[in-house]
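# quick check, what structure comes out for this input:
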Amino acid sequence: MRNLINQAQLTLDIENFLKCLKRRSREWDEFYSQLTNLLLDFNDIYDPDDEYPGYLKFFVILRYDLQSIDSDEVDLKDELEMIGYREIRKWFLDLSEDFEKDYKIIEKQKDENKIEVQKYCRSILNKCSRILVARVDLGYLQEYSSRIRVEDIYKDLDILLNRIQNKDGIFKHVIGFAWGIEQGGKSKGFHCHLAIIYDNAYRAGSAEYWGNEIIELWKDITRDFGQGYNCWNHKRVAELRSKDELGIGVIHRRDSTQVANFIRAMEYIADHHKRTLQYLRVKPRGRRVFGKGQLRAQYDRR
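This next block holds a predicted model:
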């Protein structure tokens, strides 16, 4: 095993490397060294139970086709040099059209998620005339980023979602929720955007208070590896309020501006086009990157 590998950063680095390979018709300095190191690191973190969309699929192919992938750095680099830059690039370009279909699927899914979340928000407001929306971003401390795999955030989120669905403790009067998992580099890594929607007729407390409570619960679930950001940031809230764009906190059904802002804030969680570059480059097979609660046909306020 090589040094601890940051899975989130490595998969971003591989994608960026392959974008360069597509753009550049001529070999660049350190090409073989870079490719060798990326392949060896990828071989260490590869899991057949994970999905690698888009350009990452090329590294899965290389992993199975290169004879020296389980050898040392020198042997693998020698094999790549024997194949040559032009042949490697041609190999990638011949397959890139198929790889890029994954990106179109990702964009299509985002549009579908946007429509889904709009309907969900309106359904919630049909049930409750006044709601309280808490928004948090949940992730992991940077010093632990090399230990975190994409499976970890799904496992930790599953525990949190189970607490929400069971209306445990701080989630007693939750009427709805939505989440989206994304991927940043070293500073953000794998992280989750989460909105919790309370029936404000029954839930005392502010969006800031409940956001902080959710973050503390996340830290407990992650054994203090986790951290969170409360979107009820006073400076940011004041800025949004001055522009009449605040979509969290108390939302009144009768206020069309508040409703529009609320829906827009929820669309952000569904990962609309503003944050295209933070899609997952690796995820457990069959898992979704976005989800929401199931609104009961007859909402039970007990």
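# switch to C-alpha atoms for all contacts and neighbour counts from now on
Noted.
# what's around Phe190, how many residues?
Phe190: 28 surrounding residues under other C-alpha atoms under 10 Å.
# ok, it touching Gly180?
No. If you go by C-alpha atoms under 8 Å, Phe190 and Gly180 don't touch, sitting 10.7 Å apart.
# first vs last residue of stretch 264-284, how far apart are they?
Stretch 264-284 has an end-to-end distance of 28 Å (criterion: C-alpha to C-alpha, to the nearest Å).
# so which bits of it are buried?
Neighbour counts over stretch 264-284 (16 or more other C-alpha atoms under 10 Å) mark 264-272, 278-284 as buried.
# can you give me the strands for the stretch 201-302 of the chain?
Along the stretch 201-302 of the chain, the segments classed as strands by DSSP state E, counting those that start in this stretch run 226-230, 249-252, 283-284, 290-292.
# show me how far the third one is from its chain's centre.
Looking back up the chat, that one is strand 283-284. Between the centre of strand 283-284 and the centre of its chain there are 11 Å (C-alpha atoms, centre = their mean, to the nearest Å).
# same question for the first one.
The gap between where strand 226-230 is centred and where its chain is centred comes out at 14 Å by C-alpha atoms, centre = their mean.
# identify the residue nearest Lys114 in space, chain neighbours excluded?
Distance criterion C-alpha to C-alpha, 6 or more residues apart in numbering; nearest residue to Lys114, sequence neighbours excluded, is Glu267 at 5.5 Å.
# the structure of the following sequence is requested for comparison with the preceding one:
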Amino acid sequence: MLNQTQILLAIESFIERIQHDQIDDGQILRSLQELIPAFEQQHVIGTHYGRHVDIFIILMKQVQSYLQRQCYAELDTLLCQQVDVLRALVHQSYPWVGTERCAFQMQEMRNQQSLQNYIAQVLQQKSRSLVVRVDLKYPLNCQEQITAQLFDQHMKILRNRISNGDRCFADLEGFVWAMEQGGKSTGYHCHLLLIYDGHKHQNDYGIAMAVGACWREITQCLGNFSTSHEPEMKQRFEQEGTLAIGRIERKNLQQIQNVLNYVKYFTKPEKYDQRLRAKASSRSRTFGTGQLK
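Sure, this is the predicted structure:
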């Protein structure tokens, strides 16, 4: 059974193949027989979808009007002219995708500039900072249970704990989070960067593990995490001159620049393929930072 991410990626690929004339009529009908029931099974009213899915919904409604309440197995009976109409609907609506891509890239550029300014100011607040990066995700064997709504719910709990300075989030000077949706193996995930007062905290690896444990608690053990704070990884970064996590000194301009380069990954205009294809609502945020003190 496909999980929500796999269904949305399959729909995106399907629309792209129609748009670029890479699929014949029989393949269109067989794909619709598989994708429509799968999409209906995981669809939640109020979900805000990307443009590929919006186009698919138009196709789905057209198919339903053709079938007149017959089951989707009867799609095989559609005429060539009816499939031509489906193709035309994709071609007519596809400019929405270009508009969405441009809007995404523009927003990411704005986010990147504001994030750079924010991080630069946070790192100037203390003579020493402790930078912690944790990537929050779900293992493949749990992704069938993860929907946009559940991911949004988990993230709201996490953001509330961060804002309240609960447990492993005490003494934060700043933070940034970015919600994304990867391929079949990663699905919904969040990149999280936390900046602590370096005079009060020195154990970045311990904090990273505590944050991961917090995520597992929030998700009721559905979630997992990854981090690069192991001594071996940090040593490699240091040898490469790119160390941007752990202890960061305000007077060390190279370290500061490393962090600024590092956080660009959170807001890259090139990461259109990592965008959320579905959000709990049109108002759901996918990126945020703390407030300057």
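# who are the contact partners of the residue nearest to Lys114 of structure 1?
The neighbours of Glu267 of structure 1, taking C-alpha atoms under 8 Å, 6 or more residues apart in numbering as the test, are 113-114, 117-118.
# what does it align to in structure 2?
Under the alignment by TM-score structural alignment, Glu267 of structure 1 pairs with Lys264 in structure 2.
# what do you get for Tyr144 of structure 1?
Under the alignment (TM-score structural alignment), Tyr144 of structure 1 pairs with Cys142 of structure 2.
# roughly how far does its match sit from Trp96 of structure 2?
From Cys142 of structure 2 across to Trp96 of structure 2, the span is 32 Å (C-alpha to C-alpha).
# can you check Arg133 of structure 2 too?
35 Å.
# higher neighbour count, the two?
Taking neighbours as other C-alpha under 10 Å, Arg133 of structure 2 and Trp96 compare with Arg133 leading, 26 against 14.
# you'd agree the more buried one is in a strand?
Yes. Counting by DSSP: H, G, I helix; E, B strand; the rest coil, Arg133 of structure 2 is located in a strand.
# what do we get in structure 1 for it?
Looks like Arg133 of structure 2 aligns to Arg135 there (TM-score structural alignment).
# ok, now Thr286 of structure 2?
Applying TM-score structural alignment, one finds that Thr286 of structure 2 aligns to Val289 in structure 1.
# its match reaches Phe190, doesn't it?
No. The pair Val289 of structure 1 / Phe190 is not scored as a contact, 11.3 Å apart, by C-alpha under 8 Å.
# anything in contact with each of those two?
Residues touching both Val289 of structure 1 and Phe190 by C-alpha under 8 Å, 6+ apart: 181-182.
# can you give me the helices for the stretch 51-200 of structure 2?
Using DSSP state H, counting those that start in this stretch, the helices of the stretch 51-200 of structure 2 run over residues 51-67, 80-93, 95-122, 148-164.
# neighbours around the corresponding residue of structure 2 for Lys22 of structure 1, how many?
Matched by TM-score structural alignment, Lys22 of structure 1 corresponds to Gln19 in structure 2. Counted with other C-alpha under 10 Å, residues neighbouring Gln19 of structure 2 total 18.
# for Gln19 of structure 2, give me its contacts.
Counting by C-alpha under 8 Å, 6+ apart, Gln19 of structure 2 touches 87, 90-91, 94.
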